[in-house]
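**Q** one predicted model, sequence on top.
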Amino acid sequence: MNAGMRNALYRFALIGLLGLPVACNQYSTETLPMNPVVLLGPPDGQTSYTGIAAIERISGGGHLLRVSAQNSELLFQGYRIFQASSEAAVMALSADAGTDCGTLFTYPVLGIVYTMEASTAPKLTADNLLCSFPINLTPGQYVSIRAVYQAAFGQPSTTSLPSNALIVPP
């Protein structure tokens, strides 16, 4: 390639780069909806329809939660569990009122049933275990889970919409 052609190519590229910010005006500052988690079971905990024990008590303490979760978003960080005395109350809790899960053992990108553990003395033996919440759930309380996402630099993390709420069995 001769020098004249190289200079023309360089100038064309420079003009294109300088014009790029002016030409890109089709963008949005609205946030994208995040995938909420789904607790697998009806609100009253009955398993006759699904055949899946959505919340199962672990002998020796703690609970296993069966969920459908598929979070392939770039800024996905993990999960946060919430518990309250009613379905409305657990859905209305602020994003920072929950307890974060620990290390992710599996990254939830497949459309399969995953398990989360809620226990202060985790066993970490469930199939398809996503993570463990360092909290003991209270029987009779409602629980809900939200996905946690990193926000803009210097901003607190944000969460997805709440999952459905289920009653913790005795």
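**A** Structure's in. What do you need? Just so you know, these numbers come straight off a predicted model, no measurement behind them.
**Q** make it CA atoms for all contacts and neighbour counts henceforth
**A** Noted.
**Q** which strand or helix spans the residue most central in space within the chain?
**A** In the chain, the residue lying closest to the centroid (Cα atoms, centre = their mean) is residue 147, at 2.0 Å. Using DSSP states H and E, residue 147 falls within strand 142-149.
**Q** need the residues that contact that strand.
**A** 34-37, 39, 71, 75-87, 90-91, 157-168 (Cα atoms under 8 Å, 6 or more residues apart in numbering).
**Q** so how do I select the buried members of these in ChimeraX?
**A** Here is the ChimeraX selection string for the buried members of the contacts of strand 142-149, based on 16 or more other Cα atoms under 10 Å:
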select :34,35,36,37,39,71,76,77,78,79,80,81,82,83,84,86,87,90,91,157,158,159,160,161,162,163,164,165,166,167,168
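**Q** so which of the contacts of strand 142-149 are in helices?
**A** Using DSSP state H, 87, 90-91 are the members of the contacts of strand 142-149 that sit in helices.
**Q** ok, of those, which one's closest to residue 24?
**A** Nearest to residue 24 among these: residue 91, at 38.7 Å, using Cα to Cα.
**Q** separation between the closest one and residue 84?
**A** 9 Å (Cα to Cα, to the nearest Å).
**Q** same question, residue 59
**A** 23 Å.
**Q** okay, pairing it with this:
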Amino acid sequence: MKIVSFFSRYSFAVLVFLFGFGCTNYSTTASVQAPPTLISITNNGNSNFTIKVRAQNPEFIFQGYRLYSGISEKEVQNPTDLNLGTDCVLASSTIVQPVEYTFEIDPSQKDNATGVSCRIFATLTPGTYIAMRTLGLAVNLQNSNSSFKVSPSSNALIVP
């Protein structure tokens, strides 16, 4: 009886001690998101393209994807400025299995077509290259700033 009484009276203090002072396994480095894999790109006509992407993003910091386009594979996979891509912000996801996304790339401001995960408002030119990176939310608790942290690059595809 006295053991039960001790834990019920002091359970809060014990929990604070164990978790507040006993936990030293935390990190101050940002989580790295897994890069997506570009499966295919299809030209739908009128500067409209459909991209199939396979990705796995179980972390709660997952925000979406950033598309890069350029004249070479090296340029799209290693841009001079990681902020120069075009974003597609998706709803947060708790998915832990790989998912196949369908993105539509179109310069017009139309709504998503049926079955399209996200529309990216960009203009692509046949013969150029594309690559994508995953966007993760990076929060700095010291100054209350937040920004996107990007993953390593995906593979590159040539625009048909």
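**A** It's in. Remember, predicted model here, so these are calculated numbers, not experimental data.
**Q** before we move on, the earlier item: please identify which of the ones in helices among the contacts of strand 142-149 of structure 1 is nearest to residue 133 of structure 1.
**A** Taking Cα to Cα as the measure, residue 133 of structure 1 sits nearest to residue 90 out of these, at 16.6 Å.
**Q** was I right about that closest one contacting residue 98?
**A** No: contact between residue 90 of structure 1 and residue 98 fails when scored by Cα atoms under 8 Å: they sit 9.7 Å apart.
**Q** what sits in contact with each of those two?
**A** Both residue 90 of structure 1 and residue 98 are in contact with 82-83, where contact means Cα under 8 Å, 6+ apart.
**Q** rewinding a little: trace the residue nearest to the centre of structure 1 over to structure 2, please.
**A** For residue 147 of structure 1, the aligned residue in structure 2 is residue 134 (criterion: TM-score structural alignment).
**Q** check contacts around residue 36 of structure 1.
**A** Residues counted as contacts of residue 36 of structure 1 (Cα under 8 Å, 6+ apart) are 69, 146-147, 160-163.
**Q** now swap in residue 88 of structure 2 and tell me
**A** 64-67, 118-120.
**Q** nearest to residue 9 of structure 2 among the residues you listed?
**A** Checking those against residue 9 of structure 2 by Cα to Cα gives residue 64 as the nearest, at 46.4 Å.
**Q** what does that closest one correspond to in structure 1?
**A** In structure 1, the residue equivalent to residue 64 of structure 2 is residue 78, according to TM-score structural alignment.
**Q** from residue 70 of structure 1, how far off is its match?
**A** 11 Å.
**Q** same deal with residue 157 of structure 1?
**A** Look at residue 157 of structure 1 and residue 70 of structure 1: by Cα to Cα, they are 19 Å apart.
**Q** coming back round to it: tell me which of the contacts of residue 36 of structure 1 are still there in structure 2?
**A** Shared with structure 2 under both residues aligned by TM-score structural alignment, their matches' Cα atoms under 8 Å, the contacts from the contacts of residue 36 of structure 1 are 69, 146-147, 160-163.
**Q** burial of the closest residue to residue 80 of structure 1 other than its chain neighbours, as a residue count?
**A** Of all residues not flanking residue 80 of structure 1 in the chain, residue 100 sits nearest, at 4.2 Å (Cα to Cα, 6 or more residues apart in numbering). For residue 100 of structure 1, the count of nearby residues is 22 (other Cα atoms under 10 Å).
**Q** translate residue 100 of structure 1 into the numbering of structure 2.
**A** Applying TM-score structural alignment, one finds that residue 100 of structure 1 aligns to residue 87 in structure 2.
**Q** what sits against its match?
**A** For residue 87 of structure 2, the contact set (Cα under 8 Å, 6+ apart) comprises 64-67, 120.
**Q** same question, residue 113 of structure 2
**A** Contacts of residue 113 of structure 2 (Cα under 8 Å, 6+ apart): none.
**Q** residue in structure 1 paired with it?
**A** With TM-score structural alignment as the criterion, residue 113 of structure 2 matches residue 125.
**Q** how much space between that match and residue 137 of structure 1?
**A** To residue 137 of structure 1, residue 125 of structure 1 is 18 Å away according to Cα to Cα.
**Q** just the ones of the contacts of strand 142-149 of structure 1 in strands?
**A** The strands, defined by DSSP state E, take in 39, 76-84, 158-159, 166-167 from the contacts of strand 142-149 of structure 1.
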